[in-house]
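**Student:** Next one to model:
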Amino acid sequence: MGYTMLGLQLCLALVVLLFAAAFAQSQHGLKIQLSAADGLLNGSTTGRILVLFAPAGVDPLDDIDVATTPYYFYGQDVYDFDTGDTITLSGGSDKRTGYGVWGYPNASLDDLPAGEYSVQAFLNQYENATRSDGSQVSLRFPCGDGQRSVAGPGSLVTLATNVTVSGGAQTIDLTFEAVVPEDPFEGTEIGGCSQGNYPDNELLKHVKIRSEVLSKFWNRNMYVGANILLPSGYDANDTGKRYPVIYSQDHWVGGDPAFSGYYDADLIAEWASGIIPSTDGGADRETPKLILVTFRHEAPYYDDSYTVNTANLGPYGDAINDELISTIDKMFNTIAKPYARIQEGGSTGGWESIANVIFRPDLFGACFSSYPDSLDFHRHQDIPLYDAKNAYTRPNGSKIYSVRGDVNGVLTNLVQVEQENKWELTFGTSSRSGNQWDVWNAVFGAQGLNGYPLEPWDKVTGEIYPEAVEYWKPMDLSNYITTNWNTSKNLGEVLKDRIHVSVGTWDDYFLNEGVSEFQKRVEEKGGPDWANFTYLEGKGHGGLYQGREIWDYLFFLESWVKDHAPDGKTPLHDAVTTSAARGNLWEEVIARGGHQAALVRQAPPKLQSKPGWQGRQVIEGSVGRWDPGVQLEAQWIVDCEAYGTVFPVKQGQVVTLKPERRWGDNVKQVQLAVIGRKRGYKEETRKSGVVRGKL
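**Tutor:** You can find the predicted model right below:
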């Protein structure tokens, strides 16, 4: 006879009790109590509290960099915080079940050194969003600020207060008294949140659109924009005279007078005049006849979206390449052909520029990519991601570094990968810090069962999860090219001589290593002339492609367009700009890495009865399938009672319950309960179905 429904409920309740564990907060040391002033909140809010300690008399926001001392930062997630509530921060991370308070450089508040400080607290408010695939997440949607890690528009803020930290038991009371306003903005706004449009002038224009694909995905209005610098002599009414477009990828850029990091006010003034004055006594030159475009696409996880379709950020590639660029083509006299569309940029923009040509060879002609983020994850910065077991430490115990620099003429390692990751963790759990390592998790990886990026390693220990890393491979650009070399995409032919990469051999972030790995793998397929690589000996991170000066660089890009025009020396033929070569298709991205894919990855424990000793049965089963990094414990339940002790298990492990003589000939009813714990996840208990057996 099987269990009744009441019996199943009782058994489940028993399992919950068996796994319950109490982890008391620190009852000693420093505590911080936070409340909100009356009238500040219109209702409850969810977000991330950040408490910053700076030397007494110093603005805590003056320096929040990872390498900063003697500044201390502490963060804690908060849920449904409302007027009248008090939040207490104390102690530090609970390494078993979650983060609790997490600080940098000391994880626990108990370890804050005694001394005189200026302290200030912020609450970065999150918005609850339900994505079109059913996933529910809480994120900070930026507001024209480029996704600040702290003190962005809409954040609650306390006054900066001087305090003496005693080093013993102590409580500091702080009150949120104001909301950080939106950044000052002048211009014609659509949709709110000060992303533009900024004031135009004769040649500098601003475009902002509501993205249909992003708005559908996020179930809220989402916007993308662009700054457009038109060439001298441009006449909107002369539609017969059309211009190539240079798409410069960069981080968040504002409006007037900013255009991008490359095009400063002096250059724009010369651009507007149409004349480049000679600096060596020679003849003046006319400025190149190009349209220059930078994008405004701040996103929920970073100051930009990486301009590709991703399972965590949404279809930003389609929003920019299909919606925004087509709008620009309709508004301005562009040459809307691949040969006349060039992608260029450095660092984040370097990766974006090369990825867009690789994924959209039907849209863009070529990329000129400088010191790009990791092109091949055999070296993710300096981490051998596919082979290493830990992202922070090498097998010999030495630390893996993230930043190096020239100190008094000597190349010196400065900041460790571990330091940066733990610093980011202070600003946001579940890859929500708004910083570099976290956005890589969001862009390159799939979504986890918790709704946030499936992180490739444990942020505290650095343990790498190979299964999670597997989901990065479609964004490993050398892997993508080589696996599609001779497929229907035919990338070996389509992309030949269209990729140009430049990097310093002493890149500050070890990005030359990813370039070298990329070069090695594509040249194994296509030979040394398949793509163009330039290594600048002894150079670090920064500058334009091949170290060129800005005017030389723009003329260089203009000459590439002329050479590859239909009447040029080496025309870009239709056969290599076919839509059949298009990649990073949204429907494939979300099917592989979205919410439904996360659900499909999961499975409950499963038991079966097998013949055993003298006519008895052996109960054998799996612990189920869980996301990478979930720590598992199991408990046998026999006739609705715990049998034996709780025992640790691992993913993929087969567990066995062997019969005992003392049970005689009685038929037993057996279940396996498995509890999963992972930082950033809700603790979860899964149970198998009931198996009956003579044990």
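
**Student:** use CA for all of it now, contacts and neighbours both
**Tutor:** Fine.

**Student:** So residue 392 sits against residue 399, correct?
**Tutor:** Yes: in this structure, residue 392 is within contact of residue 399 by C-alpha atoms under 8 Å, at 5.9 Å.

**Student:** Excluding chain neighbours, what is closest to residue 154?
**Tutor:** Among residues not flanking residue 154 along the chain, residue 180 sits closest, at 5.2 Å (C-alpha to C-alpha, 6 or more residues apart in numbering).

**Student:** Now do the strands in the stretch 301-450 of the chain.
**Tutor:** 309-310, 314-315, 341-346, 366-370, 401-407, 410-416 (DSSP state E, counting those that start in this stretch).

**Student:** circling back: distance of the residue nearest to residue 154 relative to residue 122?
**Tutor:** 9 Å (C-alpha to C-alpha, to the nearest Å).

**Student:** before we move on, back to that, okay, the strands of the stretch 301-450 of the chain in JSON lines with distance to residue 522 and mean neighbour count next?
**Tutor:** JSON lines is the format used below for the strands of the stretch 301-450 of the chain (distance: least, C-alpha to C-alpha, whole Å; neighbours: other C-alpha atoms under 10 Å):
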{"stretch": "strand 309-310", "distance to residue 522": "23", "mean neighbour count": "26"}
{"stretch": "strand 314-315", "distance to residue 522": "27", "mean neighbour count": "28"}
{"stretch": "strand 341-346", "distance to residue 522": "20", "mean neighbour count": "26"}
{"stretch": "strand 366-370", "distance to residue 522": "16", "mean neighbour count": "29"}
{"stretch": "strand 401-407", "distance to residue 522": "25", "mean neighbour count": "18"}
{"stretch": "strand 410-416", "distance to residue 522": "30", "mean neighbour count": "14"}
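
**Student:** Second input sequence below; structure requested for side-by-side comparison:
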Amino acid sequence: MCTRLGLHAPVYSTPVPAMLGHLTRCEINVLLSLRIVYEVPRRLWMRLSTLVIGFSCVLGLSLQTLQAEVTEIMIALPDADASQTGRLFVVFTKDTRREPRLSISDSPAPRDASPFFAVDVENWDGSTIEFQPDAGFPIQSVMELGSGTWQVQALLDVNQVLSDLDSPGNYYSTPQSIEVGSGSQELSFNLSERVPEEMLPEDTDLLKFVRIRSDLLSEFYDQDMYLRASVLLPPAYEQGSGDSYPVLFHVAGLNGRYTRSQRLMNDSEFMEYWLDDSTPPAVIVFLDGESPYGDSYQMNSAVSGPYTDANFTELFPYLAEQFPIDDIPTSRFVTGCSTGGWVSMALQILYPDYFNGAYSLSPDSPSFRAFQLVNLYDDDNAFVSASGMQRPSARSTNGDPRFSIADEVRLEAVMGRGGSYVNSGAQWGAWNAVYGQPDENGDPIPVWNQATGEINPAVANSWRPWDLEIYVKENWSRMGSDLTGKLQFWMGDMDNYYLTNGLRFLEESLNLMEAPAANAQFNWLPYHGHCGFGTQVHYIDVLNDMAVRAAAR
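**Tutor:** A predicted model of the protein is given here:
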């Protein structure tokens, strides 16, 4: 049985090392090479891959060489106002519902992922560069694409201050449709489109949008940096009345933007509650998660900058001046789910007298004894358990694993500048940026090797100040009186990202606290997954409890 290789996947009946023994050195070099060539006439052209190879494979122990085929991808940057530096992507997908460039990080599960390839470009001026073996996910070569109709698109990420690939200023081509399996393919892309500059959404009577320059972050990054938020006002508020209300700071899940408040306005259950005359009035502030390294986690990080200080000394005072916020500790509360669950928990623990309560839903793990399924202190490898099993990173609520930590890190490595997962702006990259220390270039020092999963014990130990379980135990005598009764948690017993164990550790430790007792409330929801608690828990229960606490001051 033979498979002709145009752009679709080779089928090897012989293991690769043994197979290479049947090939000449020239054939091996052609098989392993994937080159990108820049040529510069009036426009910049990139030859993403020039492949001259053909194979047939026969069931058994032989591999025979057939006639060569040529596949090339040309990319032009016709309207650049200067030489460009960034990361260049070519994305393939069979999903026709949206542009391929928007599907890059949809799923780390290899069978569900949209294949993409990436490479750094610097001062795009005609130099020749070469793809590295880790420059594609979930496949390493376009020759491994399955047959059929694919949508394909090129993207150049040049935005240095926002990690989202759909950030202002990034270049992209119009999508094309190709048929794989019908012979040689020659593709050409013009990066003729550009993501428009940021514009704040239009204010409504209840919902306002804010963007201010941060002096602290601008100094840290040596360029203009901005903080963003949206503010939901109570319907009873009348401008000029002098009234002020308790404030709930809402922190999004990973990389969630301040504009998510617009979706809440379409939630009929929430709006019915919010507009009801009997609802206790409050202000909700929706914080922005974006930073150059992905989600900032609203923390003061050695890598991603002083976001907590910027919020406390710049954004929050500005909001209190502009909106009817009762800006005193007993009227400040914080909530969120997933990333937002960890941030709300961390802000309350690290600054116990600044907030009067944290409502933490499905938080990232507060204990590095259970960094998902990895014990950073005792395990040798993040990808493989002591029993030799691949560690999953996600599961369905019935327990079926969806993809592994290794899969997720591989995806992030292709996304990240320099081919490094710590620069991906995605989950594992963001954790390294928040908890880690900078290398000589200012990027996070990886806590484990992205190819092997081997944990660096020195780096893991340097993360200890961010281990909230340890922090609480070591500092309870100092902060316990300010923290008691202020922590509430919700967690599904079948959290999809294995976050249950870490919160169990924190619960055990808090239950041991004395003088005073922690009085933390833990709500464990059987058969619930990640953040799947509904509007009632996420907003209505939180706002009602917050009103009681604020009134008790």
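
**Student:** Once they're superposed, tell me the TM-score.
**Tutor:** Overall, the chain-to-chain superposition scores 0.79 on the TM-score scale (TM-score structural alignment, normalised by the length of the second structure); 482 aligned residues with a C-alpha RMSD of 3.1 Å.

**Student:** In a markdown table, list the strands of the stretch 301-450 of the first structure along with distance to residue 243 of the first structure.
**Tutor:** Listed next are the strands of the stretch 301-450 of the first structure as a markdown table, based on distance: least, C-alpha to C-alpha, whole Å:
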| stretch | distance to residue 243 of the first structure |
| --- | --- |
| strand 309-310 | 28 |
| strand 314-315 | 28 |
| strand 341-346 | 10 |
| strand 366-370 | 16 |
| strand 401-407 | 40 |
| strand 410-416 | 44 |
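
**Student:** start and end residues in the second structure for stretch 218-230 of the first structure, please.
**Tutor:** Stretch 218-230 of the first structure corresponds to residues 221-233 in the second structure, going by TM-score structural alignment.

**Student:** returning to what we had before: show me what contacts the residue nearest to residue 154 of the first structure?
**Tutor:** Shown in contact with residue 180 of the first structure (C-alpha atoms under 8 Å, 6 or more residues apart in numbering): 151, 152, 153, 154, 155, 156, 157.

**Student:** neighbouring contacts of the helix or strand hosting residue 72 of the second structure?
**Tutor:** Element membership for residue 72 of the second structure (DSSP states H and E) is strand 70-77. Contact with strand 70-77 of the second structure is made by 6-7, 43-53, 154, 184-192, as judged by C-alpha under 8 Å, 6+ apart.

**Student:** Among those, the buried ones, what's the ChimeraX command?
**Tutor:** The buried residues among those can be selected in ChimeraX (16 or more other C-alpha atoms under 10 Å) with this line:
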select :6,7,44,45,46,47,48,49,50,51,52,53,154,185,188,189,190,191
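
**Student:** Among the contacts of strand 70-77 of the second structure, which lie within strands?
**Tutor:** Under the assignment DSSP state E, these contribute 44-52, 154, 186-190 to strands.

**Student:** And the strands in the stretch 101-250 of the first structure, which stretches?
**Tutor:** So, for the stretch 101-250 of the first structure - with DSSP E, counting those that start in this stretch - the strands run 102-104, 115-130, 136-139, 156-157, 161-165, 170-176, 178-179, 204-210, 223-229, 245-249.

**Student:** And those strands: which comes nearest residue 13 of the first structure?
**Tutor:** Ranking the strands of the stretch 101-250 of the first structure by proximity to residue 13 of the first structure (C-alpha to C-alpha) places strand 136-139 first, at 27.0 Å.
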